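K.L.:
Generate a structure from the sequence data that follows.
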Amino acid sequence: MNNVLEINGEKAIIAFDPEIRMLRGEFIGLSGGADFYAESVNELIEEGRKSLAIYLDMCREKGIEPRRKFSGKFNVRLDPKDHAAAVIAAAAAGKSLNEWVVGALREAAEEPQYGA
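P.N.:
Have a look, this model is predicted:
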C-alpha cells in the first residue's frame, strides 16, 4: 500500500504536511489517536515507536483496549449502475457479489508494505 508504514506491528499512514513542512504519521486500527511528526523517514520511524509506546502505556494504565474491533461487516453506498456492473462482473467470475468484493478488496490491499 502506498504511504503505509509498519512500526512495531502496527500500520501507520504517512503523509507530508506542507504547512509545517514535515512528515506526519498516524496509526490506523487503534481505538484512539496516535500520530507523530518528523523531518526524515528515520526520525519518523523513531517518533512512531515513541508515540505508539506512549499510547499503549496509557491504554494499559486506563484499562482501555488499544486496538479497534472490526465486525467484518460494512455497508457500501454506490450508484445503481455500479451496483449492477459489480453483480455482472461477479457472476461472470462465478462468484457471489460478496466473494467478488472481498477478492477485489484483498487484491487492492496486497500492494507492498514497508516495515520498520
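K.L.:
going forward, measure contacts between C-alpha atoms and count neighbours the same way
P.N.:
OK.
K.L.:
what residue is smack in the middle of the protein?
P.N.:
The chain has Ile28 as the residue nearest its centroid, 5.0 Å off, counting by CA atoms, centre = their mean.
K.L.:
residues touching it, list them.
P.N.:
Residues near Ile28 by CA atoms under 8 Å, 6 or more residues apart in numbering: 10-13.
K.L.:
Wait, a strand at Gly94?
P.N.:
No. Counting by DSSP: H, G, I helix; E, B strand; the rest coil, one finds Gly94 to be coil, located in no strand.
K.L.:
State the helix or strand in which Ile14 lies.
P.N.:
Using DSSP states H and E, Ile14 falls within strand 10-17.
K.L.:
Okay, buried residues for that strand please.
P.N.:
10-14 (16 or more other CA atoms under 10 Å).
K.L.:
Let's have those in JSON lines, adding distance to Ala53.
P.N.:
As requested, these are arranged in JSON lines below (distance: CA to CA, whole Å):
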{"residue": "Glu10", "distance to Ala53": "11"}
{"residue": "Lys11", "distance to Ala53": "14"}
{"residue": "Ala12", "distance to Ala53": "14"}
{"residue": "Ile13", "distance to Ala53": "17"}
{"residue": "Ile14", "distance to Ala53": "18"}
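K.L.:
one more to line up against the first:
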Amino acid sequence: MKQQLLKYKGYHGTVEFSLEDDVLYGKVIDVNSLISYEGKDLTELRSDFEGAVDDYLAMCEAHHESPEKAYTGSFNVRLEPEMHKRLALYARSHNESLNTSVKQAVAQLLAE
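P.N.:
You can find the predicted model right below:
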C-alpha cells in the first residue's frame, strides 16, 4: 500500500497513528530538524501540520536563516559489486556517464 503524505507549502508530512493513545501523529520529512504534529482526527492533524510548517518558517525568518533543504540532488547508492560493474559497462557501451544511466533508470521507475 502506498503511504499517503500531507502536503503544505512544498513540505511533506507523514500520517501515523497510535492505537494505545488514540491519536494521529506525524513528522515533516523534508527537513533534518524534528518537526512533529498530532491530532485526534484528520482535520486536526492537518491543521497542526500546517501550523508546524508555518512555525518552522517563521522561526527561520526570525533567526535570518534559510529553511533546510533536505533534497540536494545528490545521494549515495550502494550496489553489489557485480551490479555496479554491469551498470558501469552498460553506461560505457551507451556512451554515457554512470550518473546519466542511473538518472534514466530512476526516471523510468518514477514514471511507472
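K.L.:
Tell me which residue of structure 1 is furthest from the middle?
P.N.:
Farthest-out residue of structure 1 from its mean C-alpha position, per CA atoms, centre = their mean: Ala92, at 30.3 Å.
K.L.:
Next one: the residue nearest to the centre of structure 1 relative to Leu97 of structure 1, how far apart?
P.N.:
Distance of Ile28 of structure 1 to Leu97 of structure 1, computed by CA to CA, to the nearest Å: 27 Å.
K.L.:
Ala90 of structure 1 now?
P.N.:
Counting by CA to CA - Ala90 of structure 1 and Leu97 of structure 1 are separated by 5 Å.
K.L.:
Ile13 of structure 1 now?
P.N.:
Per CA to CA, Ile13 of structure 1 is found 29 Å from Leu97 of structure 1.
K.L.:
Do you have the strands of structure 1 handy? List them.
P.N.:
Using DSSP state E, the strands of structure 1 run over residues 4-7, 10-17, 22-27, 35-38, 114-115.
K.L.:
who wins for proximity to Glu107 of structure 1 among those strands?
P.N.:
strand 4-7 (15.8 Å; CA to CA).
K.L.:
so how much does the closest one differ from structure 2 once superposed?
P.N.:
Following the fit onto structure 2, the mean deviation recorded for strand 4-7 of structure 1 is 1.8 Å by mean CA distance after the TM-score superposition for structure 1.
K.L.:
For that strand, buried residues please.
P.N.:
Result for strand 4-7 of structure 1 [16+ other CA under 10 Å]: buried residues 4-7.
K.L.:
ok, residues contacting that strand?
P.N.:
The contact list for strand 4-7 of structure 1 (CA under 8 Å, 6+ apart) reads 11-14, 45, 48-49, 113-116.
K.L.:
Show me the helices in structure 2, by range?
P.N.:
With DSSP state H as the criterion, structure 2 has helices at 42-62, 81-93, 98-111.
K.L.:
Single out the most deeply packed of these.
P.N.:
helix 42-62 (a mean of 16; mean count of other CA atoms under 10 Å).
K.L.:
Switch the helices of structure 2 over to TSV; also include distance to Ile35 of structure 2.
P.N.:
Output for these, formatted as TSV (distance: least, CA to CA, whole Å):
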stretch	distance to Ile35 of structure 2
helix 42-62	7
helix 81-93	37
helix 98-111	27
